[in-house]
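Asks: predicted model and sequence below, questions to follow.
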Amino acid sequence: MLLDHFDYEKLLVPLNLFYDLHTGGPRRPIFHDVAATRPELLELDRNFSAIREEVLNVLPERASIPRYHELDAMQTYISGTVDKDRDWKVFPLNLMGVKPKGFADRCPRTVAILDTIPGLFEAFFSILEGGKSIPAHEGPYRGYLRYHLGLVVPEENPPSIRLKDQVYTWKEGESILFDDSWDHEVYNSCTQDRVILIVDIRRPMPQPFDAVNRAAQAIMKPIYGGQIARKLATMTPPATDGDAPAMAEEKQTDDKEKASEELAKKLPDQADPVQEWGQREATGKAPATAGHSAHGDKKPDAPE
């Protein structure tokens, strides 16, 4: 389609200059207080544990989760040029009102909360592989603010983001709201994955700026949202919830068979190892969340 080859960012340059009459242009703030600016986002903070559980359930199928530049070719520079042997993957939840089938339905609780937030541009889980950094760049549009909620953050040598002249290190259960049209980059030398929820939400502005911003969002919906939705339609989504139990059961059966064979070799004169194994209860280790909690209505100290 023609829209697939349209560079929508060309529309944004004059809009940004117009918004700067309100935002302050080069004097506009980097960080914004979540509670004071967009308090609706705090519902995500309060549901940190449920959101984290949903993303942990889809991470085992990460092979079918697209890399950012596979989903949006305009992100090739920041996603596919630095640390090429490492991945920056995105799990889309809402793209200009489009909820990608096979993705959004895997995280019903998260999507339900997002549905209550007005002015949503897009929302996705950002999965950054250990050792994958993101080069310096600027977001294309000043009509939205970007929200981050830390979901899985390595305790040892956690990655951080530089925004203009300030640096923030992600923490599980902690959120920030910022203007990503400022120059920013991600430093990441850890060995484990970092997972956050990213939400782009309409920037609160008085009239006539807000009316123009709403109109621009309506125009971008079929251009950007539709383009990404068509790209997703050609991809194989992660396994559904119905497939997951079958995969887990198959793996459990294989593990039992391997363990039985090993026991049979070690204990040839003992009782049937298959029967002995079957009498045991499988145990699993839940992801540790002790010591981390969403701050609810309390906003963490913003970097200064």
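Replies: Noted; the coordinates are in hand.

Asks: alpha carbons only for contacts and neighbour counts from here, please
Replies: OK.

Asks: so Asp61 sits in a helix?
Replies: Just to correct that, residue 61 is Glu rather than Asp. Yes - the secondary structure assignment for Glu61 places it in a helix, going by DSSP: H, G, I helix; E, B strand; the rest coil.

Asks: this is the comparison structure:
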Amino acid sequence: MKWALLLLFIASAVYVHLRGRVRHRFGRQLLDHSTFMAPVNVLMYAFSRVPNTAYLDDPGRHFPELAPLREHWQDIRAEALRLRELQHIKAADGYNDVGFNSFFRRGWKRFYLKWYDDAHPSAAELCPRTTALLRGIPSVKAAMFTELPPGGELRPHRDPFAGSLRLHLGLDTPNDDGCYIDVDGIRYSWRDGEWTMFDETFIHGARNETQQNRIILFCDVERPMKYRWAQWLNRFVARHLVAAGASPNMEGDKTGGINRVFKYFYALRLKAKGLRERNQRLYYGLKYLAVILVVALIAWI
């Protein structure tokens, strides 16, 4: 049984690596967090009620409940612009946003509206219209305003869990092809009042090569599944793992368990980066050895 499970894990990881036209180098994918989620993600793909494509054409057709967001995009935009004036769309104040920590170094900023729960208290107070709209759409599990300033970028990456699809609604954008997201090699340029939906477990990255700022509404929408057991699994993982990544906008907002301990892991990460700068061969050797030991432990058990 254990060998069957090990082979299943390896097959799932290989499928995740080969999925799509754009791929990480094998060494990077081996250590990527999506590799460890591969068996669960393969089930999400296999029993998804929506197509497993990089972009999902016409989000409103697959998710009609999202229509109020597009209909009231100007109201949402007004609250986002007010937040920007108050400088509340920003990087995390400390090491308490493990999911997006690496993005902050290249200009990306955010203000959480909700994260697998009801609205953050700060969001309910500062964005009453937007949070009210989101409250009426239970399939939206997470939402935030995100900003990408001129020259900002997100390096190519893939998200770890396939239980959701990502919606981007343009609010205050350059309306220019120089400000874009690239998902599996296909570019989409944001426009005010327009939206796109994509599978964030395909490799994707973004750049703003214009001289204007970009603000969008960013939502994670629950992936609909063909069977109740698959929907239950999706929600179980979201509730017990993804929800632990909650990050605060300000004091009084919820901080998930993963983010409460992230600062300690980040201290170790800084030491690991120091080792990489001093001796890359030793650094990568130790990382690969750790993976081999984990696989060997699974085989031994």
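Replies: Okay, I see it. Fair warning: this is a prediction, and the values are worked out from it, not measured in the lab.

Asks: what TM-score do we get after superposing?
Replies: Overlay of the two chains. TM-score (TM-score structural alignment, normalised by the length of the second structure): 0.65; 218 aligned residues with a Cα RMSD of 2.7 Å.

Asks: let me know the secondary structure of Gly124 of the first structure.
Replies: Residue 124 of the first structure: Phe, not Gly. In three-state terms, and counting by three-state DSSP, Phe124 of the first structure is strand.

Asks: quick one: residues contacting it.
Replies: Residues near Phe124 of the first structure by Cα atoms under 8 Å, 6 or more residues apart in numbering: 90-94, 197-199.

Asks: in CSV: the residues you listed, plus neighbour count, distance to Ile176 of the first structure and secondary structure.
Replies: Converted to CSV, the contacts of Phe124 of the first structure look like this (neighbours: other Cα atoms under 10 Å; distance: Cα to Cα, whole Å; DSSP: H, G, I helix; E, B strand; the rest coil):
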residue, neighbour count, distance to Ile176 of the first structure, secondary structure
Val90, 24, 19, strand
Phe91, 26, 20, strand
Pro92, 26, 20, strand
Leu93, 27, 19, strand
Asn94, 22, 19, strand
Leu197, 25, 11, strand
Ile198, 21, 10, strand
Val199, 23, 11, strand
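
Asks: in the second structure, which of those still touch?
Replies: Compared against the second structure with both residues aligned by TM-score structural alignment, their matches' Cα atoms under 8 Å, the contacts of Phe124 of the first structure retain 90-94, 197-199.

Asks: adding distance to Leu114 of the first structure, write the contacts of Phe124 of the first structure out as JSON lines.
Replies: As requested, the contacts of Phe124 of the first structure are arranged in JSON lines below (distance: Cα to Cα, whole Å):
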{"residue": "Val90", "distance to Leu114 of the first structure": "17"}
{"residue": "Phe91", "distance to Leu114 of the first structure": "14"}
{"residue": "Pro92", "distance to Leu114 of the first structure": "12"}
{"residue": "Leu93", "distance to Leu114 of the first structure": "9"}
{"residue": "Asn94", "distance to Leu114 of the first structure": "8"}
{"residue": "Leu197", "distance to Leu114 of the first structure": "11"}
{"residue": "Ile198", "distance to Leu114 of the first structure": "11"}
{"residue": "Val199", "distance to Leu114 of the first structure": "9"}
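
Asks: separation between whatever residue of the second structure lines up with Lys171 of the first structure and Trp73 of the second structure?
Replies: Following TM-score structural alignment, the counterpart assigned to Lys171 of the first structure within the second structure is Arg191. Taking Cα to Cα, to the nearest Å as the measure, Arg191 of the second structure and Trp73 of the second structure are separated by 12 Å.

Asks: can you pull the residues that touch both of those two?
Replies: If you check Arg191 of the second structure and Trp73 against Cα under 8 Å, 6+ apart, the residues they both contact are Leu171.
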